[in-house]
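> 3D model of this:
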Amino acid sequence: MTTDLSAPNVPQSEGSTTTAGRGKRPRPPFGVSTVSLLAVLIALFSLIPLGYVLYMTAATGWDTVVDLIVRPRVGELLLNTVLLMVFTVPLCLGLGVGGAWLVERTRLRGHRWWAVLLAAPLAIPAFVNSYSWVSAVPSLEGLWSGVLIATLSYFPLVYIPAAATLGRLDPAIEQSAASLGLGSWAVFFRVVLPQLRIAMTGGALLVALHLLAEYGAFAMIRFDTFTTAIMVQFQSTFNGTAGNMLASVLVLLCLLLLLAEVKSRGTARYARIGSGAQAKAIRLPLGAYQLPAQLALLALTVLAFGLPLWFVLKWVMAGGSDVWAAEELIPALSQTLMYGAAGALVTTVVAFPMAYLAVRHPSWFSKMLELSNYITSSLPGIVVGLAFVTVSIRVVPGVYQTAGVLIAAYVLLFLPRALVNIRAGLAQAPKELDEAAQSLGKTPLESFFKVTLRLTAPAAAGGAALVFLAIVNELTATLLLSPNGTRTLATEFWSKSSEIDYAGAAPYALLMILLSAPMTYLLFQQSKKVAGQ
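Here you go, the predicted structure:
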């Protein structure tokens, strides 16, 4: 991600003065202490899953922990998980960066269409992708099948930030390198690629975390990972000690990935701070490579998006009108929309205090509070689900399997999606306007609602849309925490596909894709706006 160092322009009336950069910070709507207290409470709440893992590990006893972790089964799961990441992450990086470079830096015919099509696979949940591939090749199972499905499902997580970054990079550096005699490939590897480090490391982290968290896609092809093993343990022994220890290993892997991403990100900055307008990138001619590039992108799009959509539609047609039973579909759709909307709204509201503190009153304290949310959101849904199962049963048994607990889990899992967007919106809402409103007699609360909130609303809406998309496709935490009788599109799809009722599962898959498609397009467009396009 690049950084825009330009200060926002604040309109001034004749004879007025501005105190940009020197004025006092506007008072927050409820006072600094209240906003800080809310942010602290949110941070403490977000640490429940991590605290659960630490508590269960300590309560189990060191000898038992060693016996449960140092055993062949854990070694097998660790090997499967590591190999999955070793093969999948580089493939996603290659496809994501390669696709982004073709779309943004070459004279690729139809590059605007390809830009959208390469992001489209995000609209198809990984477990629906797996369902489609098993329909096409019933014998799929094991590591290489997992690598295939995961790569086709998650490469857009690298492509989208890489394309946005390439669109923002100042081509003057590339032109200078070319004028010094470097060829196109040398410019790419020595100039362009290093500037994609942040996008690549961030995308690789997202892919790796999704690999650790994914359950449905790998369970369907009978490939064992920590997440599938934990779910089996939970279903057989209901929160047994062995499952908790597997969860502790999974959490450790997540934390190691976060540390590795921070370490590999580096400290270099690629923002353009010079005067004058940024030059427009010169697209490189593909020449004889035009046809191979078109065929490669076509093959990738067909495998990642076309094939899953085709088999979903095929099963829908095979099932006929019987699979569209309103008494089953309407409750699942309505509850999905209800949980998605409620979770998105609550998550967006919860994100505001922390985002306000981080933007308007930045400090090491606000950074630490924000970091706590990122740590929790990196944990797989199954770990968050197990934490809420244990806490709700032991501490507040009356709330176990209630809608409130499920929405709380959604908030912890997807809070950063709203937080990042609200931070960007607040950063673009000049504090001078808030100061002016308060100087004209408005209370901090009035100025917040009439000025800051109105300017931040589009970014907040974008964050809410991304949270909604995540909730629609969430499976593991919903399976663990949903109240009895709850039917969502994801859980109903999983129930029917687990019974090999592929025709019955198809309408739920199709509805998830239809709900996810506009949100995926919004994510793609938002990344372009952040990149300054």
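> rest of the way, CA atoms for contacts and neighbours
Fine.
> secondary structure element for the residue lying closest to residue 226 once chain neighbours are set aside?
Nearest residue to residue 226 in three dimensions, chain neighbours excluded: residue 77, at 5.8 Å (Cα to Cα, 6 or more residues apart in numbering). Element membership for residue 77, per DSSP states H and E: helix 72-105.
> Tell me the first helix or strand C-terminal of that helix.
By DSSP H and E, the next helix or strand past helix 72-105 is helix 111-117.
> packing partners for that next one?
Other helices and strands packing on helix 111-117, by 3 or more Cα pairs under 8 Å, 6 or more residues apart in numbering; DSSP states H and E, are helix 72-105.
> and the helix it packs on, which residues are buried?
Judged by neighbour count (16 or more other Cα atoms under 10 Å), helix 72-105 contains these buried residues: 74, 77-78, 80-82, 84-85, 87-89, 91-105.
> Please generate a structure for the following sequence too, so the two can be compared:
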Amino acid sequence: MDTVRYGRWLVPALAGAIVAACLVPVGYVLWSAASVGPDEAYDFLVRPRIGELLWNTGRLMVGGVVLSVVFGVCGAWVVERTSLPLAGWWHGALCAPLAIPAFVNGYAWVATTHAVQSYPGTVLVVSLSYYPLVYLPTVAALRRLDPSLEEVAAALGRRPREVFTRVVLPALAPAVLGGALLVGLHLLAEYGALQLLNYPTLTTAILQQYGTAFNGPAATLLASVLLLACLGLLALEMLARGPAHRARVGSGTARPAPRTRLGRWTAPVVLGLGFFVALAVGLPAASLVRWLVKGASAELDLARMLPAAGTSIGLAAVAGLVATAAALPVVWQAVRRRSSWSLGVERAAYTTSALPGVVVALALVTVAISWLPGLYQTLPLLVAAYVILFLPRALVAVRGVLELVPPRLEEVALTLGQSRAGAMRRVTLPLLLPGLVTATALVALAVSTELTATLLLAPIGTTTLATEFWSEASAVAYGAAAPYALALVLLAVPATVLLGRSSRGEAR
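Take a look at the predicted model:
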């Protein structure tokens, strides 16, 4: 009995401790913002420039999320539910943008044409970078969907369009909403790509306040506005998701879903997909190769690149594993012991991800200097920043799988004599494995390309491919930056392949 009672308290205690650690930067923002007088804060926030930044941030988030959802859902449906030739190859091509960091994509487009330095151009570039966050979970959901549900709807006289809107889309909603939430959070905190695209938002203004005006309180006032935007985004996602439980026993009929025959639309669809892939992958790759070959300042300095690559790989692997382990108790508490408290704890874990990396880094620097001086300028502190920033990626991936694992399976294992630990090890964890692998890969991808927190928290002499790239790209040395950009892409390829295979294999 004591063991069971201990187990019941262990998970919520772990979840609460993890989320409390993630909220340290939020506390720092509120504390710093509170140091500004009410009148001064009001005068600062009602400036026309703040209104312009809010407008830019809001319309970028709306445009980027909507376009990413359109790209992701349409791409997933064409690949998984039509007679598209070479569907497996197209799936890999649509996953490929995951291997191209957003700031590298922005660099490649700006180095090709400055016409993208506008609102439409910025929305297009960020959507081409982030739509795989919607595409991958949508593919996985389509492959898990029992085709008999669609067949029954068709037998009841529903037209194909009605079947899609009334049966398929509601089943895809959790996956699409989770992906859209990640896209929105990334857009709120995006800096590198937007700086290169010359598109001012709250995040770029925060970095400018810290870097040029040295105005910490003003920057944290802007960060508090970002927090409010994040809370609004989380509320919208929760409202759209609703309280429905979607777990089921079994995976439905063990057969592929019927595919819609494209017929005379095959050639236009293939051409359209080819053009889309050319924009998302072909143009950035061609731009990188062009600057690598023709850039006057391009030099392949292996003595500088190899240590940076090794550091990037090590940090990505460690942070990916730690973030996935941290996501497990939080998601377990939210899904298995659903309550307003547990859901609130899970939602709270998302709030920090809307903050720019520099704000999270400064919060951790303040805490380390004041209370934990031994952690200052160490790799563990940098890994902690990565986990705080990218925990939502792991939460979305793990939750998407755990919601489909029925609690009855564990209850049956308990009635057969298994302990709770044994039921978890022999029943639940094997079913969760695809989500855990996906979570680790998603976080590792983000960590390998993280920029602002790394610049501030990395120990002296420690560099990554992202920081080396930025030092050259920010100086407009496109040729010198190209080798590091290409190395970042190559480094991300294994995780991208793993994610692509995982998304198509979850339904097997």
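> burial count for residue 346 of structure 2?
Around residue 346 of structure 2 there are 24 other residues, counting by other Cα atoms under 10 Å.
> swap that for residue 229 of structure 2, sorry
Neighbour tally, residue 229 of structure 2, other Cα under 10 Å: 20.
> How far away from the center of its chain is the strand or helix carrying it?
Assigned by DSSP H and E, residue 229 of structure 2 belongs to helix 216-241. From the chain centre to the centre of helix 216-241 of structure 2 is a distance of 17 Å (Cα atoms, centre = their mean, to the nearest Å).
> hmm, back to that, mean shift between the helix holding residue 77 of structure 1 and structure 2?
In the superposition with structure 2, the average deviation recorded for helix 72-105 of structure 1 is 1.4 Å (mean Cα distance after the TM-score superposition for structure 1).
> whereabouts in structure 2 does that helix align?
Using TM-score structural alignment, the residues of structure 2 aligned to helix 72-105 of structure 1 are 48-81.
> cool, and stretch 150-166 of structure 1?
Matched against structure 2 by TM-score structural alignment, stretch 150-166 of structure 1 falls on residues 126-142.
> ok, residue 240 of structure 1 touching residue 233?
Yes. Proximity of residue 240 of structure 1 to residue 233 meets the contact threshold set by Cα atoms under 8 Å, at 6.8 Å.
> Those two: which is more packed in?
Each of residue 240 of structure 1 and residue 233 has its neighbours counted (other Cα under 10 Å); residue 233 has more, 18 against 13.
> Structure 2: which residue goes with the more buried one?
Aligned counterpart of residue 233 of structure 1 in structure 2: residue 209 (TM-score structural alignment).
> Report the secondary structure state of its match.
Three-state assignment for residue 209 of structure 2 (DSSP: H, G, I helix; E, B strand; the rest coil): helix.
> show me the contacts for it.
Applying Cα atoms under 8 Å, 6 or more residues apart in numbering, we find residue 209 of structure 2 in contact with 215-216, 218-219.
> From these, keep the buried residues only.
Buried positions within the contacts of residue 209 of structure 2, assessed by neighbour count (16+ other Cα under 10 Å), are 216, 218-219.
> Give the closest residue to the equivalent of residue 216 of structure 1 over in structure 2 in space, chain neighbours not counted.
Superposed on structure 2 with TM-score structural alignment, residue 216 of structure 1 falls opposite residue 192. Take residue 192 of structure 2 and drop its neighbours on the chain: the residue closest to it by Cα to Cα, 6+ apart is residue 103, 4.9 Å away.
> which residue in structure 1 lines up with that neighbour?
In structure 1, residue 103 of structure 2 lands on residue 127 (TM-score structural alignment).
> Would you check that its match makes contact with residue 216?
Yes. Applying Cα under 8 Å as the test, residue 127 of structure 1 and residue 216 come out as touching, 4.9 Å apart.
> Looking only at neighbour counts, state which of those two leads.
Each of residue 127 of structure 1 and residue 216 has its neighbours counted (other Cα under 10 Å); residue 127 has more, 27 against 23.
> in the helix or strand harbouring the more buried one, what counts as buried?
Here residue 127 of structure 1 is covered by helix 126-136, with elements defined by DSSP H and E. Buried residues in helix 126-136 of structure 1, defined by neighbour count with 16+ other Cα under 10 Å: 126-135.
> Can you lay out those as a markdown table showing distance to residue 258 of structure 1?
Listed next are these as a markdown table, based on distance: Cα to Cα, whole Å:
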| residue | distance to residue 258 of structure 1 |
| --- | --- |
| 126 | 22 |
| 127 | 25 |
| 128 | 28 |
| 129 | 27 |
| 130 | 27 |
| 131 | 30 |
| 132 | 32 |
| 133 | 31 |
| 134 | 32 |
| 135 | 35 |
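> and of the residues you listed, the nearest to residue 211 of structure 1?
Among the buried residues of helix 126-136 of structure 1, residue 126 lies closest to residue 211 of structure 1 (Cα to Cα), at 10.1 Å.
> Tell me who's in contact with the closest one.
149-150, 153, 214, 216-217.
> let's see it at 10 Å
Residue 126 of structure 1 makes contacts with 132, 149-154, 210, 214-218, 308, 473, as judged by Cα atoms under 10 Å, 6 or more residues apart in numbering.
> In structure 1, what residue corresponds to residue 367 of structure 2?
Here residue 367 of structure 2 is matched to residue 391 in structure 1, going by TM-score structural alignment.
> Which other helices and strands does the strand or helix carrying residue 335 of structure 1 contact?
Using DSSP H and E, residue 335 of structure 1 maps to helix 326-360. Applying 3 or more Cα pairs under 10 Å, 6 or more residues apart in numbering; DSSP states H and E, we find helix 326-360 of structure 1 packed against helix 32-46, helix 364-377, helix 403-427, helix 453-472, helix 489-498, helix 502-530.
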